[in-house]
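>>> give me coordinates for this.
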Amino acid sequence: MAGEQKAKAKTEQAKGKVKEAAGRAVGNERMTAEGRAEQSKGDVRQSKEKAKDAFRH
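Okay, here's the model as predicted:
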């Protein structure tokens, strides 16, 4: 399960980066903000998984 969550975090981060870049390219501030939010969500998920790993070992 932990591997699945880590992969989901990376996916969210990547999707967020793409969405942010696309928003900037077309001048859509809302899309840019949504992309940043997705990246942040992925960052939080990744941090949570790293903390879990630290306590497991």
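>>> CA only for contacts and neighbour counts going forward, please
OK.
>>> which residues touch residue 42?
8, 9, 10, 11, 12, 13 (Cα atoms under 8 Å, 6 or more residues apart in numbering).
>>> would you mind checking those residues for buried ones?
The neighbour-count test (16 or more other Cα atoms under 10 Å) marks 9, 10, 12, 13 as buried among those.
>>> next, the structure of the following sequence, for comparison with the previous one:
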Amino acid sequence: MGELKDRAKGLANEAAGNVKQAVGRATNNPRLEGEGIAQERRGEVQNAKGKVKGALGDRI
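Predicted coordinates:
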């Protein structure tokens, strides 16, 4: 069950990060764009963590 939870959180963070990046670019706000990039990366890590948990059968 942890696999799906991590992957869902990861996808949500990636999506939110992409939105922040777009808004940051549109409003010429480099700080917001940077936050979006960081949030997208966190989402990618969470998604990868979920994939690893799935491969190992939630033993981690």
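>>> would you pull the TM-score for this pair?
The TM-score (TM-score structural alignment, normalised by the length of the first structure) is 0.89; 56 aligned residues with a Cα RMSD of 1.0 Å.
>>> coming back round to it: which single one of the buried ones among the contacts of residue 42 of the first structure is nearest to residue 55 of the first structure?
When those are ranked by distance to residue 55 of the first structure (Cα to Cα), residue 9 comes first, at 19.1 Å.
>>> element containing the closest one?
Using DSSP states H and E, residue 9 of the first structure maps to helix 2-26.
>>> could I get the buried residue list for that helix?
Buried, per 16+ other Cα under 10 Å, within helix 2-26 of the first structure: 6, 9-10, 12-21, 23.
>>> that one vs the second structure, mean deviation?
Once fitted to the second structure, helix 2-26 of the first structure is off its aligned match by 0.7 Å on average (mean Cα distance after the TM-score superposition for the first structure).
>>> not counting that helix itself, show me its contacts.
By Cα under 8 Å, 6+ apart, helix 2-26 of the first structure touches 29-43, 45-46, 49.
>>> may I ask you to name the longest helix in the first structure?
helix 29-56 (DSSP state H).
>>> how far does that helix sit from its chain's centre?
Counting by Cα atoms, centre = their mean, to the nearest Å, helix 29-56 of the first structure is centred 4 Å from the centre of its parent chain.
>>> report the buried residues of it.
31-43, 45-46, 49.
>>> between those, which is nearest residue 55 of the first structure?
residue 49 (10.1 Å).
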